[in-house]
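what follows is a predicted protein model with its sequence.
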Amino acid sequence: MTTGTPAPDSYYVRTDEHRFKPTAHAGGAWNTEEQHFSPLGGLVVHAVDQYLAGRGDRGLMLSRISYDILGRLALDECEIRVETVRPGRTIELLEAQVAIGGRPVVRARAWLLAAQDTRAVAGGADRRLPPPEQLEPWPMAELWPGGYIASLDVRPVAPPRPGRTTAWVATPLALVADEPSSPLASFLALVDTANGIAVRQSPEQWMFPNVDLTVHLHRSPEAGWTGLETTVAFGPTGVGLTSTVLHDVHGPVGQAQQILTVRPMPRS
């Protein structure tokens, strides 16, 4: 998408109740004429938040969301519709569908679980990453093109290594112009970046896009910085896996998994 005016300081602009137009900041890394999935994943949660707000708070927390990428994410207006698949007072399943040009391109399912006070038994992994303010920025745009990558502030904990990197990611941009987004939507809008911070092979020679993203959360994250403790594995038959422990500034909040299709870059 090209325009003669600067892009707004957001990834999307709302055009009606269910439709959003991506700005140049949402431009993809594999193809700058497509959307990067990361902000679109956050936009889906933004739509889910609005759907839930429209019916009133029932004390449920989004604890897992799985996205399936069904087709090309053109840098064009998208429509998001949300519905309840399995209603319930303590456990509920929602589904969101994203369409571009009338064609479904993403289908997401989110499990909502009842929020309860379990502080007396809370425990598990609690290792905190070094604060991002103490770390130096990494010019990730030198490795990847696209408006989305250019919009990021990336702070690796240590120099990135092939297949293994831990980094903080943040953005100064709003998810949707002139609209507040929940901490969860803002946090998840950065998670799909994981597949680009720990590349095993040069993206100029190999393609390894993900066809899905599944996020499990044991705690609601705070907005601001998204911590990605990422490992990438390539198998011998064209399939890869990006696995990430997700952090906010207080510690781990959950995990993300992305399955990859690995193939040589086509020769021009």
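In hand now; what should we look at?

all contacts plus neighbour counts: C-alpha atoms, from now on.
OK.

secondary structure element for Ala96?
In this assignment (DSSP states H and E), Ala96 forms part of strand 91-100.

so where's the longest helix in this structure?
helix 37-55 (DSSP state H).

how far off centre is it?
12 Å (Cα atoms, centre = their mean, to the nearest Å).

list the buried residues in it.
Using 16 or more other Cα atoms under 10 Å as the burial criterion, the residues of helix 37-55 that qualify are 37-52.

give me the contact list for the next helix or strand after it.
Downstream of helix 37-55, the next assigned helix or strand under DSSP H and E is strand 60-69. For strand 60-69, the external contacting residues (Cα atoms under 8 Å, 6 or more residues apart in numbering) are 41, 90-91, 105-115, 211-220.

got a ChimeraX select line for the buried ones in these?
The ChimeraX selection below is limited to those of the contacts of strand 60-69 classed as buried (16+ other Cα under 10 Å):
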select :41,105,106,107,108,109,110,111,112,113,211,212,213,214,215,216,217
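
tell me which stretches of the stretch 51-200 of the chain form strands.
Ranges of strands in the stretch 51-200 of the chain, per DSSP state E, counting those that start in this stretch, are 60-69, 78-86, 91-100, 103-114, 153-156, 164-170, 174-176.

looking at those strands, which is closest to Ala256?
Nearest of those to Ala256, taken as Cα to Cα: strand 60-69 at 9.4 Å.

and the comparison structure, right after this:
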Amino acid sequence: MSDHEAFYLPVGDDEFESTPATASPWDVSLQHGGPPTALLARAIEHCDPGEGMPIARISVDFLGGIPQGRIRTQARVVRPGKRVELVEAELWANGKLAVRASAWRIRQEPGATAHVATPAVLPPPLPGPGPQPEIYFEGVGDGWGYGEAIEWRFVESGFDRLGPAKVWTRVRIPLVGGEEPGALQRMLIVADSCNGLSGEVPLTEWLFIPPTLTVIVQRVPGSPWMFFDAATTIGPDGAGIAHGTLSDDRGLLCRIAQPLLVAPRS
């Protein structure tokens, strides 16, 4: 169970203080990409929200390591529309632009395509009845803030194993202190874990750097638990891609893609 009340504590309008729950497994002075991604989605959702216009695709570019401490977000509509619109958001840390996101919001009409809806592919049952032992990456011990802020129940593989992974996840704490996290926010908190869950080479020997993350959303989860099916492929030239899906007990939620720089650690 996480010792932290939230990933971020509000300190002003669109300003936040990060907590250790955002910590990267490799450098606690930096943030894992998941919470900043969710915070930018929050900014986009709050920007001129329209009824029935949810985020259908969000792409997030990480412009470098995201430091712990005071951050702020801002968002604006750059292409308004009644059916389709584009929104951009930025996250600033220590006076520098650290993360940039763009999202398409597309109008949805409940029941409009029910007669052609694709049959759902359901995930395997949630392992239970209680939490699994928390074993993280080699060199990362107990007290990893981000890891503890999420419950992980593996169906296949684990943090300490290489290759594709299948795992049920549940975010344990709010994104922002004092707020109930939105369903899309919970989804994006875990989406950036795709490459870490499914690494094909030891992360103690290799750098695994995803400069960007794209999530294509079909719908948001209806319950706290989400099933993550993640895999990574690496080419002979060092280029890689992490890809995966999140589902719940009703079927597909979203598709995830992350191009990777894969290089030996010096």
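Arrived safely, thanks for sending. Everything numeric here is computed off the predicted structure, so don't read it as measured data.

ok, back up a step: dump the strands of the stretch 51-200 of the first structure to CSV, plus distance to Arg200 of the first structure.
Formatted as CSV, the strands of the stretch 51-200 of the first structure follow (distance: least, Cα to Cα, whole Å):
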stretch, distance to Arg200 of the first structure
strand 60-69, 22
strand 78-86, 32
strand 91-100, 30
strand 103-114, 26
strand 153-156, 16
strand 164-170, 8
strand 174-176, 29
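
nearest to Trp138 of the first structure, out of the ones you listed?
That would be, of the strands of the stretch 51-200 of the first structure and by Cα to Cα, strand 153-156, which comes in at 5.5 Å.

what about that closest one, how far off from the second structure?
Strand 153-156 of the first structure, aligned to the second structure and superposed, deviates on average by 1.0 Å (mean Cα distance after the TM-score superposition for the first structure).

Phe16 of the second structure contacts Gln68, doesn't it?
No - using Cα atoms under 8 Å, Phe16 of the second structure is not in contact with Gln68, being 10.5 Å away.

which position in the first structure pairs with Cys116 of the second structure?
Residue 116 of the second structure: Val, not Cys. Aligned by TM-score structural alignment, Val116 of the second structure pairs with Val121 of the first structure.

tell me how far that match lies from Gly28 of the first structure.
42 Å (Cα to Cα, to the nearest Å).

who has more neighbours, the two?
Gly28 (24 against 7; other Cα atoms under 10 Å).

show me the contacts for the equivalent of that one over in the second structure.
Aligning on TM-score structural alignment places Gly28 of the first structure opposite Ser24 in the second structure. By Cα under 8 Å, 6+ apart, the residues touching Ser24 of the second structure are 30-33, 144, 146.

where's the closest residue to Ser24 of the second structure other than its chain neighbours relative to Thr22 of the second structure, distance?
The shortest distance from Ser24 of the second structure to any residue other than its chain neighbours is 4.3 Å, reached at His32 (Cα to Cα, 6 or more residues apart in numbering). Distance from His32 of the second structure to Thr22 of the second structure, counting by Cα to Cα: 6 Å.

so what sits against both of the two?
Joint contacts of His32 of the second structure and Thr22 (Cα under 8 Å, 6+ apart) are Tyr146.

where do the helices sit along the stretch 151-266 of the second structure?
Along the stretch 151-266 of the second structure, the segments classed as helices by DSSP state H, counting those that start in this stretch run 183-191, 194-197.

Ala230 of the second structure is nearest to which of those?
Using Cα to Cα, the helices of the stretch 151-266 of the second structure put helix 194-197 closest to Ala230 of the second structure, at 5.6 Å.

and the end-to-end length of stretch 235-255 of the second structure?
OK, stretch 235-255 of the second structure end separation, Cα to Cα: 21 Å.

buried residues, it. List them.
240-249, 251-255.

next step: those restricted to strands.
240-248, 251-255 (DSSP state E).

picking up where we left off before, out of the helices of the stretch 151-266 of the second structure, flag the one nearest Ile135 of the second structure.
Across these, closest to Ile135 of the second structure is helix 194-197 (Cα to Cα), at 12.2 Å.

and that closest one, which residues are buried?
194-197.

please apply the same query to stretch 137-148 of the first structure.
So for stretch 137-148 of the first structure, counting by 16+ other Cα under 10 Å, buried means 137, 140-141, 144-148.

for these, which one is nearest Thr261 of the first structure?
Trp144 (17.9 Å).

roughly how far does the closest one sit from Leu52 of the first structure?
Trp144 of the first structure is 36 Å from Leu52 of the first structure, by Cα to Cα.

sorry, back to before: and the match of Val116 of the second structure, what is it in contact with?
Contacts of Val121 of the first structure (Cα under 8 Å, 6+ apart): none.

please apply the same query to Phe7 of the second structure.
18-22, 35, 173-177.

residue in the first structure paired with it?
By TM-score structural alignment, Phe7 of the second structure lines up with Tyr11.

so that match: helix, strand or coil?
When classified by DSSP: H, G, I helix; E, B strand; the rest coil, Tyr11 of the first structure comes out as strand.

how close does the aligned residue in the first structure for Pro54 of the second structure sit to Ala158 of the first structure?
Aligned counterpart of Pro54 of the second structure in the first structure: Met61 (TM-score structural alignment). According to Cα to Cα, Met61 of the first structure stands 33 Å off from Ala158 of the first structure.

which of the strands of the stretch 51-200 of the first structure sits closest to Trp206 of the first structure?
strand 164-170 (17.2 Å).
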